[in-house]
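Enquirer: A structural model of the following input is requested.
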Amino acid sequence: MIYIQLLLSFIQIGLFSFGGGYASLPFIQNQVVTKHHWLTMKEFADIITISQTTPGPIAINAATFVGINVAGIKGAIVATIGCVLPSIIIILFLSILYYKYRGLSFMDGILYGLRPTVIALIAISGFSLLQASVLPNSSNTHILQNLDYVSIVLIVGALYILRKYKTNPIYIMLGAGIIRLGLYFI
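Expert: The predicted model follows:
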């Protein structure tokens, strides 16, 4: 039964995720955290972090990690297949249509119209991950007491270094991980 749930959930994610991995994060969060309660929001944020540091698309890596967490290796295979299957079918169909009608301005209009939606999905996902990072215990009414000030400093520092020095994000993630690990042992 869990394999069918994983397959159907990740087919939905793969089917309705337009705009790449970041745009699919709200769909993954809805299925994995909100609907099925397979992961907590903190575990979800951790899986997204791991998915970004490993090679490959975020949605597929997340599907693999969620599947393995929920149902082992078979779960990882089922979730990954569920995530990529709709894309394969849709791309085959769209490539046939695009090749046939590629000269029409109608096609450009559709693709141009999807851009604001993708930006909104990425912004919502970023806000959810930011909230999970700095408010790990958001159920309490005293928000300032629950803020993770170390995470806030790391986020602001990372943004500053990325914007000012154009540093490779891998180095930023590695540095933030080392700082957090060092603070853990203090």
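Enquirer: Going by C-alpha atoms from here, please, whenever you check contacts or count neighbours.
Expert: OK.
Enquirer: element containing Leu85?
Expert: Following DSSP states H and E, one finds Leu85 within helix 58-101.
Enquirer: now for that helix, which elements pack on it?
Expert: Using 3 or more CA pairs under 8 Å, 6 or more residues apart in numbering; DSSP states H and E, the elements in contact with helix 58-101 are helix 2-16, helix 21-29, helix 41-53.
Enquirer: Go through those and pick out the most buried.
Expert: helix 21-29 (a mean of 23; mean count of other CA atoms under 10 Å).
Enquirer: Next, the angle from it to helix 41-53.
Expert: Put simply, helix 21-29 runs at 150 degrees to helix 41-53, going by axes from the mean of the first three to the mean of the last three CA atoms, to 10 degrees.
Enquirer: Please give the structure of this sequence too, so both can be compared:
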Amino acid sequence: MPNTELVISFLKIGAFSFGGGYTMIPFIQKEIIYRHQWIPLNDFIDIVGIAEITPGPIAINSSTFVGYRIGGVIGSLLSTVSVVLVPFLLVMMLAPFFLKIKGSPAVRRAFKGIRPAIIGLIASAAITLGKAAMIDIKSMIICIVVFVMVYRVKFHPVFGIIAAGMLGVILY
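Expert: Below is the predicted model:
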């Protein structure tokens, strides 16, 4: 696979993903799994899991892992730089302007409209990844236990991941 396709894909993902790393997951999924069919969904779920437990933003980590999987070390470098390049340039160019208009009613209304869309993107990723990850009753038990620990009991997500790993060892 030519590296140019990898660069173009991750430039698009970085350019059109708003709202942070979790909102990039559906874009990465669509581009990498469905459009190019470079990796299967189950492998992507593993990559997201690895990206979640390694330090750094999930979007950068997942793009690095996907790039490595597709093109080795060069692929990981290209995908990582590509996914951050457009947002970095936009922030550098727009930050001074945004500071002047951030209090504007139109900008506030635009962000009120963007927030629900971000939640929709995160929910879409959760449902898609959840369908592929829920393979049996054991995986559903792990999901419910971690959800309750993190959402209701307010455990730190890292402890949820550790608990899921321990439950995986015990149940599988």
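Enquirer: TM-score them against each other, please.
Expert: The TM-score (TM-score structural alignment, normalised by the length of the second structure) is 0.94; 172 aligned residues with a CA RMSD of 1.4 Å.
Enquirer: ok so, going back, the helix holding Leu85 of the first structure vs the second structure, average offset?
Expert: Here the mean offset of helix 58-101 of the first structure against the second structure after fitting is 1.0 Å, by mean CA distance after the TM-score superposition for the first structure.
Enquirer: So what touches stretch 32-48 of the second structure?
Expert: Ser9, Gln29, Ile58, Ser62, Phe65, Val66, Ile70, Leu129, Ala132, Ala133 (CA atoms under 8 Å, 6 or more residues apart in numbering).
Enquirer: ok, and the most crowded of those residues?
Expert: Highest neighbour count within the contacts of stretch 32-48 of the second structure, by other CA atoms under 10 Å: Ser62, with 29 neighbours.
Enquirer: and that residue, how far is that from Gly21 of the second structure?
Expert: Going from Ser62 of the second structure to Gly21 of the second structure by CA to CA, to the nearest Å gives 9 Å.
Enquirer: and if you look at Phe111 of the second structure?
Expert: Plainly put, Phe111 of the second structure is 17 Å away from Gly21 of the second structure if you go by CA to CA.
Enquirer: ok, now Ala132 of the second structure?
Expert: For Ala132 of the second structure, the distance to Gly21 of the second structure - CA to CA - is 20 Å.
Enquirer: cool, Ser139 of the second structure as well?
Expert: From Ser139 of the second structure to Gly21 of the second structure the distance is 24 Å (CA to CA).
Enquirer: List the contacts of the most centrally placed residue in the first structure.
Expert: With distances taken as CA atoms, centre = their mean, Leu25 lies nearest the centre of the first structure, 3.6 Å away. By CA under 8 Å, 6+ apart, the residues touching Leu25 of the first structure are Ala59, Leu121, Ile122, Ser125.
Enquirer: next one: Ala62 of the first structure
Expert: Contacts for Ala62 of the first structure (CA under 8 Å, 6+ apart) come out as Ile47, Ile48, Ser51.
Enquirer: related to what we said a few turns ago, so can I have CSV of the contacts of Leu25 of the first structure showing distance to Ile88 of the first structure?
Expert: Shown next, in CSV, are these (distance: CA to CA, whole Å):
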residue, distance to Ile88 of the first structure
Ala59, 14
Leu121, 22
Ile122, 23
Ser125, 24
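Enquirer: Most widely separated two among the residues you listed?
Expert: Ala59 and Leu121 (13.8 Å; CA to CA).
Enquirer: Need the residues touching each of those two.
Expert: Tyr22, Ser24, Leu25.
Enquirer: Val83 is in contact with Gly14 of the second structure, correct?
Expert: Yes: at 4.3 Å, Gly14 of the second structure and Val83 qualify as touching, with contact defined as CA atoms under 8 Å.
Enquirer: re earlier: for the helix holding Leu85 of the first structure, what is the distance to the chain centroid?
Expert: With CA atoms, centre = their mean, to the nearest Å as the basis, helix 58-101 of the first structure stands 14 Å off its chain's centre.
Enquirer: His36 of the second structure matches what in the first structure?
Expert: In the first structure, His36 of the second structure lines up with His36, judged by TM-score structural alignment.
Enquirer: related to what we said a few turns ago, of the helices and strands packed on helix 58-101 of the first structure, which approaches Pro116 of the first structure most closely?
Expert: helix 21-29 (11.2 Å).
Enquirer: how close does that closest one sit to the second structure?
Expert: Compared with the second structure after the fit, helix 21-29 of the first structure shows a mean deviation of 0.6 Å (mean CA distance after the TM-score superposition for the first structure).
Enquirer: angle of that helix against helix 2-16?
Expert: Going by the same axes, to 10 degrees, helix 21-29 of the first structure makes 140 degrees with helix 2-16.
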